[in-house]
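Participant: starting from these lines, generate the structure:
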Amino acid sequence: MSPTFEKAVEALETRIGYAFRDRSHAVRALTHRSAVPGDRVAHESYQRHEFLGDRVLALVIAEMLFRAHPKAEEGDLARRLNQLVRKETCAEVAVALDLGVAIRLGPGERQSGGRRKEAILADVAEAVIAAIYLDGGYEPARDFVERNWRPRMDGLSGPLRDAKTTLQEWAQGKGLPTPSYEAIDRSGPDHAPQFTVRVSIPNGPTGEGRGKSKREAEMAAATGVLVREGIWSADHG
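Facilitator: As a prediction, this is how the structure comes out:
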């Protein structure tokens, strides 16, 4: 580990509130595949850590929701879980902890703004969870998730059903076909793209939405239709 990267890991430990006994776990969690020769990607990049961290995160969030909402039905718990483990939420945590500055990237990813890409940030957040889990066990991993995801769990607002699900159920209730989504525009640099998506319901309403990802744009398009049709109020979302 280079002195510069070692300092980055030390600073990261302070930000995340966990000191690694074996820093090789942290190194792996912060190493993007672009920084590793092709035949060593599986062993030296964060891919395997991201896989494990995703599962640890889901378990901890499920446990948190189970305790916090003793009267909630399975469906409600599942929808809350989906909002908390999705890519956008993981990336928000990564930004809050400034994980981007510590990521090891290849030259191409560095030049294209990889430290700010939502997908990479989300993956690294999950990989860091796995690194803590592998280094210290479940308890410190759970503590890390609770510190960083609990405020987001407590702050969940709006409908538990997401906009796309609600619009599909509304269309079915009206005897209309399933809504379809089409990306009609993409603008902005690679590290900060903007997508425009059109949602269409044959013999029904259409709408457009914009977002930093296709999913976000789809949600915005569906939300616009739901608000315009009077199914949701304007402050939902």
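
Participant: going by C-alpha atoms from here, please, whenever you check contacts or count neighbours.
Facilitator: Noted.

Participant: centroid-nearest residue for this structure?
Facilitator: Nearest to the mean C-alpha position of the chain, counting by Cα atoms, centre = their mean, stands residue 87 at 1.6 Å.

Participant: same for the longest helix seen in the chain, what does it pack against?
Facilitator: Determined from DSSP state H, the single longest helix within the chain is helix 47-68. Using 3 or more Cα pairs under 8 Å, 6 or more residues apart in numbering; DSSP states H and E, the elements in contact with helix 47-68 are helix 24-29, helix 74-85, helix 118-136, helix 138-154.

Participant: how far off centre is it?
Facilitator: In terms of Cα atoms, centre = their mean, to the nearest Å, the centre of helix 47-68 is found 12 Å from the chain centre.

Participant: cool, stretch 223-237 as well?
Facilitator: 24 Å.

Participant: endpoints of that stretch, how far apart?
Facilitator: 7 Å (Cα to Cα, to the nearest Å).

Participant: list of residues touching it?
Facilitator: 157, 158, 159, 162, 163, 164, 167, 205, 206, 207, 208, 209 (Cα atoms under 8 Å, 6 or more residues apart in numbering).

Participant: to compare with the earlier structure, here is another sequence to fold:
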Amino acid sequence: MSRKRLKGKELAEAFEQRTGQSFRDISLLDRALTHASAREVAGFDYQRLEFLGDRVLGLVISEMLFKAYPEAPEGELSVRLNALVNAETLAAIADEINLADLIQAGRELRSVTGRKRVNLRADIMEALIAAIYLEGGLEAARNFVHRYWMPRSQAEGAARRDPKTELQEWAHQVAGAAPTYSMDAREGPDHDPLFTISVHVKGHASAIGQGRSKREAEQAAATAMLIREGVWQGPEKVS
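Facilitator: The predicted structure is shown next:
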């Protein structure tokens, strides 16, 4: 993330050039792109917007899938929804828009890597969706989400099942027993923890995953094992 961040009109113009989305209330955009670590300097941060954006994104994606797959059962729709609103997808879209140099964050977060960087970009995307919703209403938010999420919803593998469920069925087939999970580490502050968890299947090497919650870390570990063992293909690529 850049040390010299754009502000005000320049920030709004840069964002519009990258997304086509304009803002009359530039303060909304500024708030959406300000991390809590910069609150003392900026006087605000994106956390309340993130809360709202998460709900708006869930509604718009649910509606999009409901219309796009009229014959899909609830279970399939839930799988598709979860894949489209997870942190990895949001972070990938943030990268597609090239938001990194527009984010205001404290010094300690300017060079973060790994899972924390994924989570930061995901949070920013949710806050941006809320800002767009407050600026232009549900239709504006819907247009923005459709532009970046629709291609991903149609990608091969978008309806991939929950990895823990998939791994449990595979483990019963190859080992006759359910996989077991163990927590290897818990790092970070209480408001932003990072869990490292290993999954074990009898007769196979363990796999490791990380996440902001135990469940997220377990899912990451299960995914790693499914890919390594050839049950799933490698990480999904989206355009």
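
Participant: so after superposing, what's the score?
Facilitator: The TM-score (TM-score structural alignment, normalised by the length of the first structure) is 0.78; 215 aligned residues with a Cα RMSD of 3.2 Å.

Participant: picking up where we left off before, just give the nearest non-adjacent residue to the counterpart of the residue nearest to the centre of the first structure in the second structure, would you?
Facilitator: In the second structure, the residue matched to residue 87 of the first structure (TM-score structural alignment) is residue 87. In space, and not counting its chain neighbours, residue 87 of the second structure is closest to residue 122: 5.1 Å by Cα to Cα, 6 or more residues apart in numbering.

Participant: the one you found and residue 100 of the second structure, how far apart?
Facilitator: Here residue 122 of the second structure is placed at a distance of 11 Å from residue 100 of the second structure (Cα to Cα).

Participant: who has more neighbours out of these two?
Facilitator: Between residue 122 of the second structure and residue 100, residue 122 has the larger neighbour count (other Cα atoms under 10 Å), namely 25 against 17.

Participant: surely the more buried one and residue 91 touch.
Facilitator: Yes - counting by Cα atoms under 8 Å, residue 122 of the second structure does reach residue 91; the two are 4.7 Å apart.

Participant: which neighbours do residue 122 and residue 100 of the second structure share?
Facilitator: Counting by Cα under 8 Å, 6+ apart, the contacts common to residue 122 of the second structure and residue 100 are residue 94.

Participant: the nearest residue to residue 211 of the first structure once chain neighbours are set aside: what's it in contact with?
Facilitator: Leaving aside its sequence neighbours, residue 211 of the first structure sits nearest to residue 217 (Cα to Cα, 6+ apart; 4.2 Å). Residues near residue 217 of the first structure by Cα under 8 Å, 6+ apart: 195, 196, 197, 208, 209, 210, 211.

Participant: go on, residue 125 of the second structure?
Facilitator: 50, 53, 90, 91, 93, 94.

Participant: tell me which two in those residues are the farthest apart.
Facilitator: 50 and 93 (15.6 Å; Cα to Cα).

Participant: on that earlier part again, export the contacts of residue 217 of the first structure to JSON lines and tack on secondary structure?
Facilitator: As requested, the contacts of residue 217 of the first structure are exported to JSON lines (DSSP: H, G, I helix; E, B strand; the rest coil):
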{"residue": "195", "secondary structure": "strand"}
{"residue": "196", "secondary structure": "strand"}
{"residue": "197", "secondary structure": "strand"}
{"residue": "208", "secondary structure": "strand"}
{"residue": "209", "secondary structure": "strand"}
{"residue": "210", "secondary structure": "strand"}
{"residue": "211", "secondary structure": "strand"}
